[in-house]
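# sequence and predicted structure below; questions after.
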Amino acid sequence: MKTTTINLDIPSLHEAYRSGDLTPATVISHLLERARKFADHNIWIHLATEQELAPYLERLQGTGPDQLPLYGVPFAVKDNIDVAGMPTTAACEAYRYQPAQHAAVVEALVNAGAIPLGKTNLDQFATGLVGTRSPEPWGPCGNSFDPDYISGGSSSGSAVATALGLVSFALGTDTAGSGRVPAGFNNLIGLKPTLGRLSVRGVVPACQSLDCVSLFARSADQAASVLSVASRSDDGDPWQRPLPVGRRPVSGHFRFGVPRPDQLDFDGEEGARRLFEKSIADLEAIGGISVRVDFQPFLDAARLLYEGPWVAERYLATSPLIQERPEALLDVTRSIISQGALASAAEAFAARYRLQQLKQSADQVWREVDIMVTPTTPTIYTRAQVREEPLARNSRLGTYTNFMNLLDYSAVAVPSGFLENGLPLGCTLFAPAFQDESLLALASRLHPRATDRVGALADPLVSAEPTATDGTIDVLVCGAHLTGLPLNHQLTERNAVLMETTETAPAYRMYLLAGGPPLRPGLVRDPGPGIALPVEIWRLPADRFGSFVAGIPAPLGIGKVELADGRWVPGFICEPIGLEGAEDITHLGGWRGFLASR
């Protein structure tokens, strides 16, 4: 394990800035010196100079962590994402250009106070999952634990820079797994946000319809913080999608899908199988219920990415260079991308039809489970093994990643632990689109069960759970909407999930209201003779809340109800006029008690 003299966790940095123990200038100076010590890892295509970084430091003067959420936070940028004033090469010297503007996502981070330390190495034109497809003068990027092993690609340098404590977080891209495979091989969180969540303006295209910017982070809560800053609407990006008003919640007792044993591939590495089985057990230990599912539609979709016509998008992105200077590309890169020139329009439409069929089949799983978990990769290879079989082993690494953007899912790679050889592996949690925050909240609970250290460092892992309630509203129910009762379907058909069973503060009374059927209770706050009553808290997508409330008949309504732990949540209450002719049933201990008494 490598040690750092400065803890680069974002909260730790901000605490040091506030106390005066550190300044952004001293942090940057330290990191530039530290980066030079890892020159043999081939992390950087362009490591910034102090002169290049001076303007970023100057703009922080007069501000601080309380004004800028990423004040003085160093980050790295994959060299297919533009940083103004720093060259963009996509690991191809002949492609080099000097952008005058930041990519939209870089601009959002810089405006929040972050400092780009430089541009990182990658598999040329983001075509590969190994991290070895970078030509001289850069060369293969070495794994942060052992440079004889692959770092994973294509966002190799961004992952290794984060794992070695050179930056607090890093940007990658992820079309087929490039933001998750390197995370798994370097003991990091790797977030592949929902396709279109982050702007791709200023990103060198690989497959424009499938490209997304990804994040490497020391912990899930820090990934969530960066995601929040980076999620800015960009009218200049035709691929960006607006965030939905409501998002599907994940309950505390979630159901997670696992591929059938015969559909799991570890390439003969039993240690990898054991780590994945431990990840399943860890998910069960934090409240999950495992469900074996048919994974074949996902596997079939994964094969479409390179065996189908989507490779034509890579050809479109690089065709001028391939046609005019084919020798500028590595042989392996050129051979893969050139296949895109052969696809016909008919093949493209046929593949699209096939994908739609597979997505319909794959999406059936969400009727049974809240999330899915897979290994991030079957195993990890040495650089020598990849040289022996460069195409087959690269392809195998995409087994659990290639389908993700084709099927429009969000995903986060989470460390699973270490093999006997000391190399890390990871698992991946995924869910429908725009479940990024829910996945990160779950990842924050899973991560500490696999390791207590960050990346390849001796830095202790601090994994706080980020909030995952954006786009949802909690509602307290106490009567016929309780689990198993006649009106519960009004919640479940709106994708609401049960979050907890609890009690009100000891300040409420319950009445059987006049009229019916159906029989209805009225909850009334009465601090004097009131008692604690059993209730349930359900979480609804925010865009379904209005239709739910609109169906509530008078004299009932939604107001704030106090819980036993002092929280106030929206919930069913009764207007005073509703108590005319009502029967006090408080002594029966709640609505289920009343039903039992009948």
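Structure's in. What do you need?

# all contacts plus neighbour counts: C-alpha atoms, from now on.
Noted.

# quote the end-to-end distance of stretch 41-53.
Stretch 41-53 has its terminal residues 23 Å apart, counting by Cα to Cα, to the nearest Å.

# here comes the other one, which I'd like you to weigh against the first:
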Amino acid sequence: MPHPESIAQRLARFNTEAELAPANIWIDRKAVAAGADSGPLAGLLAAVKDNIDVAGFPTTAACPSFAYEPTRSATVVERLLAAGASVVGKTNLDQFACGLVGTRSPYGPVQNAFKPEYVSGGSSSGSAVAVALGLVDVSYGTDTAGSGRVPAGLNNIVGLKPSRGLMSTRGVVPASQHIDCVSIFARTVPQAIEVLMAVAGHDPECPYSRHLPLDPAAMPEQFRFGLPNAEQLEFFGDKQAQAAFDAAVVALEGLSGTASRIDYAPMLEAATALYEDVWVADRYAAIREFFDTRPDEIDPTVRTIIGAGQKYVAADVFTAMGRMGLLRQYADSLWKDIDVLVVPTAPTAHTIAAVQADPIVRNRELGYYTNFVNLLDLSAIAVPASIRPDGLPFGITLIGPSGSELRLADLAQRFHQQTGLTLGATGEPLPAAKPIPRVPGSTVKVAVVGAHLAGLPLNSQLLERGARLLSTVKTAPHYRFYALAGTVPPKPGMLRVAKDGAAIEAEVWEMPMTAYGSFVAGIPGPLGIGSIELEDGSRVQGFLCEASALEGAEDISEFGGWRAYLGRAKAAA
């Protein structure tokens, strides 16, 4: 939806506020890449991490001697502009996107939006803090090991890490190009998903892009969430973080979630492999020529990490791929028993001084819950959970299989809404929940009037197919309603009539189109699915019955709905 202020008004305010922002967020904000006049993102201001090309801005990857002037924007930027957003600056990062701390930049460390002595998280540090402070509406980061999630968790914003290949990486300076993702920062879950829906999609110019349909199924109202075994949870002595996570688990249970424990060891093995095995060779390959010819111009910590990739040979790669494939099989098996995996976004928060004193160990600690996600081909969304007693934000991350972004977003918004938190570091209240958009044509609306209503015996047939309740409505006053004889469980029948009709209470559910066929096939005669007219004149698919079913049935139209009839029957008993 277009922003109420004009772009000119917003830019004037942006320039004033940006001048007052903490130092080292921006690498370049002198130019503006203006978006289209209309589109789903019209009027939004965006920032872009400076390892992603924007025509008119230099790309430095936080290494001035590496800088170049792109003549074309990255695919994700082209699509962002086409959707109406305007890019107002390039943001600071850990050099070559190597780090989870936000301190490895010649432009200086990016300070936490809440407590400046603490790290902001990286490598997408500037992008996250610009959103947290309200300087821009949304921003792009990248995520290889957690760079789109850790900064979100440490700055009280949403960080969406899409499935690999869902968003193009053409025009992105890679960190580890086989598993890199462009990530999205926003202050609310719906805003992040709106950006995703506007820019995602296959790109034939990107070698890692893939045709990946989003699962349209909703997160069930009653969901199962996995947690690492208690002895595998790690907070590195941070009691406040541990207490915040325990409280988040209780809140999830309060949202009708059921917790179960999983073995986190395979995830830890994958996480360790990202920096301490052959996979680091992908980082070396990404900047090999520059690394070999100008190593002294690279941050010493970054040079140490990437340089470790030089020792591996091709045979090591194939051995590691086989082992990672087995770990991926384990991850895939989880979804039979849980709907979502829940972990802390970061196990603790470090000061800038502590990171500078021991940069590799402190960085490794921050990646305890993030490093494995891309290697195991999973999707994730980091969402704020609370503000700790010491004033630092704490967040959790919801993790699901590839393509599950919309399901994760359903639960992420439900969780965010009950936190009572304000937006980022702005102090602004969290707006009311918005429907998470679905891919057009991927779902179908179904009106139910009887045993499939929420909480009634056949409602499970909707829930197990990933359907979600949209609204409670009434039909147009063109129907007669009957309690059918001899049905188990008891069911009503609704019949359209030419006169003397009544309006009947109904629930409208949204179901994935892929599940709709099996749902309809399971409906026993004389019931069936037809077109139902609602009180607002719209039509959806819904339950009707054949006239022959009315023999021995009781006309219950006067009750106006199945629940009212059941209430009468219960009272009479």
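Received, thanks. In this text the structure is predicted, and so the values were computed from the model without any measurement.

# helix or strand for Phe430 of structure 1, which one?
Phe430 of structure 1 belongs to strand 424-432 when assigned by DSSP states H and E.

# please read the previous query as pertaining to Gln240 of structure 2.
Going by DSSP H and E, Gln240 of structure 2 is in helix 239-254.

# what range in structure 1 does that helix sit on?
In the comparison with structure 1, helix 239-254 of structure 2 aligns to the range 270-285 (TM-score structural alignment).

# what's the mean distance for that stretch versus structure 2?
Taking mean Cα distance after the TM-score superposition for structure 1, the mean distance separating stretch 270-285 of structure 1 from the aligned residues in structure 2 is 1.4 Å.

# circling back: identify the residues contacting the helix or strand following the helix holding Gln240 of structure 2?
Reading on from helix 239-254 of structure 2 to the C-terminus, the next helix or strand found by DSSP H and E is strand 257-262. Identification of contacts with strand 257-262 of structure 2 by Cα atoms under 8 Å, 6 or more residues apart in numbering yields Gln222, Phe223, Arg224, Phe225, Gly226, Leu227, Pro228, Asn229, Ala230, Val249, Glu253, Ile338.

# looks to me like the fourth one is in a helix.
No - assessed by DSSP: H, G, I helix; E, B strand; the rest coil, Phe225 of structure 2 does not belong to a helix; its assignment is strand.

# what's the burial count for the counterpart of it in structure 1?
With TM-score structural alignment as the criterion, Phe225 of structure 2 lines up with Phe256 in structure 1. Using other Cα atoms under 10 Å, Phe256 of structure 1 has 25 neighbouring residues.

# now do the same contact list for Phe256 of structure 1.
If you count contacts by Cα under 8 Å, 6+ apart, then Phe256 of structure 1 has Gly288, Ile289, Ser290, Val291, Val369, Asp370, Ile371, Met372, Val373 around it.

# weed out the non-buried ones from those residues.
Among the contacts of Phe256 of structure 1, those that count as buried by neighbour count (16 or more other Cα atoms under 10 Å) are Gly288, Ile289, Ser290, Val369, Asp370, Ile371, Met372, Val373.

# turn those into JSON lines, including distance to Ile322 of structure 1.
Shown next, in JSON lines, are these (distance: Cα to Cα, whole Å):
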{"residue": "Gly288", "distance to Ile322 of structure 1": "49"}
{"residue": "Ile289", "distance to Ile322 of structure 1": "50"}
{"residue": "Ser290", "distance to Ile322 of structure 1": "48"}
{"residue": "Val369", "distance to Ile322 of structure 1": "45"}
{"residue": "Asp370", "distance to Ile322 of structure 1": "44"}
{"residue": "Ile371", "distance to Ile322 of structure 1": "41"}
{"residue": "Met372", "distance to Ile322 of structure 1": "39"}
{"residue": "Val373", "distance to Ile322 of structure 1": "39"}
